[in-house]
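**Student:** Here is my input; please provide its structure:
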Amino acid sequence: MQRPYLERVPDKKGYFGKYGGAFIPPELEKAFKEINEAYEKLSKSFEYLDELRRIRKHFQGRPTPVYYCHRLSEYIGGGQIYLKREDLNHTGAHKLNHCMAEALLAKYLGKKKIMAETGAGQHGVALATAAAYFGLECEIHMGEVDMEKERPNVVRMQILGAKVVPVKHGLRTLKEAVDSCFESYLKQADTAMYAIGSVVGPHPFPKMVRDFQSVVGFEAKEQFYEMTGRLPDACAAVVGGGSNAMGLFSAFIEDPVELYAVEPLGKGEKLGEHAASLTYGEEGILHGFNSIMLKDEKGNPAPVHSIGSGVDYPSVGPEHAYLKEIGRTQVKTISDDEAIDAFYKLSRLEGIIPALESAHAVAYAMKHAKEHKDEAILVNLSGRGDKDIDFVVENYPIPDTI
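**Tutor:** Model prediction:
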């Protein structure tokens, strides 16, 4: 009898098919082996899991609800749109699901500090929150472009006690923030733990973050069934690195449910105008793992763009590359303008202001609902848009009507 998908994938070396693995400097091999061994032990520990459940219930406010978008569905005139409300998770996004678990793991390992990169700032805020909760130091690396764009989250991190390191080289966005954080981590791996912010990076992080985020999918599956007496016809989530998408998809991989990975098309199809790695990329190694990535003419990571700072990354989690390759997921793209349109429509019709990243998934759901009038689609609304409102209104004037 075959074991369930989540138990057999990835393999012991962290491979999802040919994707994944751990391509790291020799001086980090010991640290990553230590993290992997600790996770394998703690993931089966009642005490660890029980503490996580307690934290999720009494600190994070889980379970977050599934919500039926009555007015948006009626406006579209098609299928039914449902949202998994991760914007209601403490700190305003799904990121705290793995940050609290990673910080608890760091405490078990005796580390004094947790550190990470951040794009939109949601992972940084969540990790700073976890550090404050557990009494750990926190160091967050963030590109200068994103710091200016996501100023409210920078302030939140600082209020929570994190040291925010501005990254001033290259495009000064997410990819450079990862580079900078890895460089800093090399110097302090003995006392710090790098809490990677998505289902990316060397093994065991793609598996570990997926497992921590799977609470989203399993909650949503039970809630949707309770609401409707059936499973959704489709699930959709935006994919940058891909943690919120794997969180939702993980519960439905072995069910007859279509899974849509929604990538940021940005300004267009030319290299440098988008961050649609699965759509336009090719196999390559970046930041310690093998996956699908966008490359320039020299084979280096290509410049990327998206209105959503949390998804402007030139690669994607290895499990997403694998699921696309075996035909389990379908990859769709949404432009900046389509995401903005969904941002305003969800706000006006449902009273929910989504994160720009999440608005990509909402925009796809609107398209899907219009074309599939007899279906129900469940979207992971991975974050709220408080962090984005200044940027949006400065660049996309508030419409008089929708």
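**Student:** alpha carbons only for contacts and neighbour counts from here, please
**Tutor:** Will do.
**Student:** what about the closest residue to Gln80 other than its chain neighbours, neighbour count?
**Tutor:** Setting aside the residues directly before and after it, Gln80 is nearest to Ala376 in space (C-alpha to C-alpha, 6 or more residues apart in numbering), at 4.5 Å. Around Ala376 sit 23 other residues, with neighbours defined as other C-alpha atoms under 10 Å.
**Student:** And the one 4 residues further on, by the same measure?
**Tutor:** Using other C-alpha under 10 Å, the number of residues around Asn380 comes to 29.
**Student:** Checking it next. Helix, strand or coil?
**Tutor:** Secondary structure, DSSP: H, G, I helix; E, B strand; the rest coil: Asn380 is strand.
**Student:** List the contacts of the residue nearest to Gln80.
**Tutor:** Ala376 sits next to 79-82, 232-234, 369 when contact means C-alpha atoms under 8 Å, 6 or more residues apart in numbering.
**Student:** from those residues, which ones fall inside strands?
**Tutor:** The strands, defined by DSSP state E, take in 80-82, 234 from the contacts of Ala376.
**Student:** ok, the residues you listed vs Tyr344, which is closest?
**Tutor:** Tyr344 lies nearest to Ile81 out of the ones in strands among the contacts of Ala376, by C-alpha to C-alpha, at 16.0 Å.
**Student:** would you list every one of the strands in the stretch 1-150 of the chain?
**Tutor:** According to DSSP state E, counting those that start in this stretch, the stretch 1-150 of the chain carries its strands in the segments 15-16, 19-20, 66-68, 80-85, 113-118, 137-143.
**Student:** Check the burial of His305 by counting its neighbours.
**Tutor:** The tally of other residues near His305 (other C-alpha under 10 Å) stands at 24.
**Student:** Where is the longest helix in the chain?
**Tutor:** In terms of residue count, the longest helix belonging to the chain (DSSP state H) is helix 205-228.
**Student:** To compare against the first, here's the next sequence to fold:
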Amino acid sequence: MACSKILGSTSFNPAKSTPFCKPKLSTRLNCNWPWRLVENKAPIICSLQSHCAWTCDDHLSLKSHPTRKSDILRAIDQTNETLFSTGKFGRFGGIFVPETLVDCLNKLAAEFNFIMHDPEFQAELAIALRDYVGRETPLYFAKRLTDYYKNSEGEGPEIYLKREDLNHGGAHKINNAIAQAMIAKRMGRKSVVAATGAGQHGVATAASCAKLSLDCTIFMGDLDMERQSSNVLLMKHLGAQVKSVKGTFKDATSEAIRNWVGDLDNSYYLAGTAVGPHPCPSMVREFQSVIGKETRKQAMEKWGGKPDVVVACVGSGSNALGIFHEFVRDEDVRLIGIEAAGSGIDSGKHSASLTKGDIGVYHGAMSYLLQDEEGQIIGPHSIGVGLEYPGVSPELSFLKEIGRAEFNTVTDKEALDGKRQDAYALLCRLEGIIPALEASHALAYLRKLCPTLASGTKVVVNCSGRGDKDADKVFKYQQEQMVQHLPDFE
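**Tutor:** Alright, predicted model coming up:
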């Protein structure tokens, strides 16, 4: 079947569906994949009866009948048992792709399963993470930020930052990029293709390919290239070919996949986000889970226990899952994901797929999506470019559905409004740390969260990247707001 045909997207609204949850095929065009969908020998849409502890009728009444804790753990365990055979987290995920890609994805899944149990690969990866990436990253006690959020009686939670901004390349993305580049090398691939939005995954992929002598092509939306020009320059310095695509990250992803499909025998698609067909979401989450593993170890060393609350921003899901996954079975640890509300959650200009989205299929997997009544994708918006994606990880979709993780939103103004009390400015001026605008969304939620927590509660925020790439944008934004100087916080 020719690869020039186009894959239509599947959209699904639970409130309007039958108990079988069968979606309608819309006319939305996502990328140049054939119309015929292959779902890896698993039921295409809803298999909750066989893969979870509930039926679709149970799902439809989930909000009115809260899930018991034992049911949450049961659902997680059952999903873990069936993940590699179905590619699904509950009903989310799967492999909705053309037949030409199924064999390639199956080979990738087999290789991934092999290296996860291969001591030689794991030892090589551990050395790369230590000596090249710079792990482990600190779990930093933000004392001045902690003091800032104390109440009038001097009480409040203790705030810690997981410093992923200190990784080589300035973000968490390198954890996954170096591991997948090593897999590409093992599989005999000569070139790597990838898509990037904010540019951090592009830089991480370019660096990893340079280290391992792999050709590298990065696709990036023209709007993102303009907004993140410093990262474009870094990719080129690292030897990558950067190709412009009209649009943003979602368009760059479609183009990268098209390029990969054209040369499956020699090229490797290096996914940087926990989305797409199986095994991509599982691979990205697994390679990012080092964040949570270190956090558990460091928390035990610092205060002899686990975090009480873990907070992370959510774009498509890689950094959130990286720190959440280690604690997903610890039900006494609250997991809070923060999506971008953009200009406002009801404005239509946001990136809150989990908060405002419906269920559908996009880029080869089922998850929550921003879509209209016709199933057409609604363009996402956020001042944090890395949060602009109309879908989200199928695993995060699953954690939302079973009630294991909480998801809230933060507006652009709360993350950055050009004044001294926005989240970006607070961390800069109180702790001397310049966060990425994506991480600033997670930090901004502390203003709402801290007053609700008991004194001494241990809160860990995943500081997923540093703000070098955003410095020019922030300066221009501040000038637009007619703010010339940020006052001291003394």
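**Student:** Please list which of the contacts of Ala376 of structure 1 are preserved in structure 2.
**Tutor:** Using both residues aligned by TM-score structural alignment, their matches' C-alpha atoms under 8 Å, structure 2 keeps these contacts from the contacts of Ala376 of structure 1: 79-82, 232-234.
**Student:** between these, which is closest to Ala339 of structure 1?
**Tutor:** When the kept ones among the contacts of Ala376 of structure 1 are ranked by distance to Ala339 of structure 1 (C-alpha to C-alpha), Ile81 comes first, at 16.0 Å.
**Student:** Other residues contacting stretch 187-194 of structure 2?
**Tutor:** Surrounding stretch 187-194 of structure 2, the residues in contact under the criterion C-alpha under 8 Å, 6+ apart are 111, 181, 184, 202, 205, 209, 214-219, 253, 256, 259-260, 265-272.
**Student:** once the structures are aligned, where does that stretch end up in structure 1?
**Tutor:** Mapped onto structure 1 with TM-score structural alignment as the criterion, stretch 187-194 of structure 2 occupies residues 109-116.
**Student:** show me what contacts Tyr268 of structure 2?
**Tutor:** By C-alpha under 8 Å, 6+ apart, the contact set of Tyr268 of structure 2 is 184, 189, 191-193, 260.
**Student:** thinking again about what came up before, filter the contacts of stretch 187-194 of structure 2 down to just the buried residues.
**Tutor:** Among those, those classed as buried by neighbour count (16 or more other C-alpha atoms under 10 Å) are 181, 184, 202, 205, 209, 214-219, 253, 256, 259-260, 267-272.
**Student:** Inside helices: which ones of those residues?
**Tutor:** Counting by DSSP H, the members of these that fall within helices are 181, 184, 202, 205, 209, 253, 256, 259-260.
**Student:** The helix or strand harbouring Gln78 of structure 2 to helix 280-288, inter-axis angle?
**Tutor:** Assessed by DSSP states H and E, Gln78 of structure 2 sits inside helix 69-86. Direction vectors for helix 69-86 of structure 2 and helix 280-288, defined by axes from the mean of the first three to the mean of the last three C-alpha atoms, to 10 degrees, enclose an angle of 110 degrees.
**Student:** Now do helix 69-86 of structure 2: distance to the chain's middle.
**Tutor:** Here the centre of mass of C-alpha atoms in helix 69-86 of structure 2, compared against the chain's by C-alpha atoms, centre = their mean, to the nearest Å, lies 21 Å away.
**Student:** Mind listing what's buried along it?
**Tutor:** 72-73, 75-76, 78-79, 82-83, 86.
**Student:** is it true that Gly170 of structure 2 touches Glu164?
**Tutor:** Yes: taking C-alpha atoms under 8 Å as the definition, Gly170 of structure 2 is a contact partner of Glu164 at 7.4 Å.
**Student:** So for these two, which residues contact both of them?
**Tutor:** Between them, Gly170 of structure 2 and Glu164 share the contacting residues Gly465, judged by C-alpha under 8 Å, 6+ apart.
**Student:** Compare these two (neighbour count), which wins?
**Tutor:** When Gly170 of structure 2 is set against Glu164 and neighbours are counted by other C-alpha under 10 Å, the residue ahead is Glu164, at 27 against 23.
**Student:** Looking at structure 1, name the residue matched to that one.
**Tutor:** If you follow Glu164 of structure 2 across to structure 1 using TM-score structural alignment, you land on Glu86.
**Student:** In space, what's closest to that match - neighbours in sequence excluded?
**Tutor:** Of all residues beyond its chain neighbours, the one nearest Glu86 of structure 1 is Ser382 (4.9 Å), with distances taken as C-alpha to C-alpha, 6+ apart.
**Student:** same thing with Ile115 of structure 2?
**Tutor:** In space, and not counting its chain neighbours, Ile115 of structure 2 is closest to Phe121: 6.0 Å by C-alpha to C-alpha, 6+ apart.
**Student:** how near is that neighbour to Leu446 of structure 2?
**Tutor:** Using C-alpha to C-alpha, to the nearest Å, one obtains 39 Å as the distance from Phe121 of structure 2 to Leu446 of structure 2.
**Student:** who has more neighbours, those two?
**Tutor:** Regarding Phe121 of structure 2 and Leu446, a neighbour count based on other C-alpha under 10 Å identifies Leu446 as having more, with 20 against 17.
**Student:** which SSE is Ser9 of structure 2 in?
**Tutor:** Counting by DSSP H and E, the element that carries Ser9 of structure 2 is strand 7-12.
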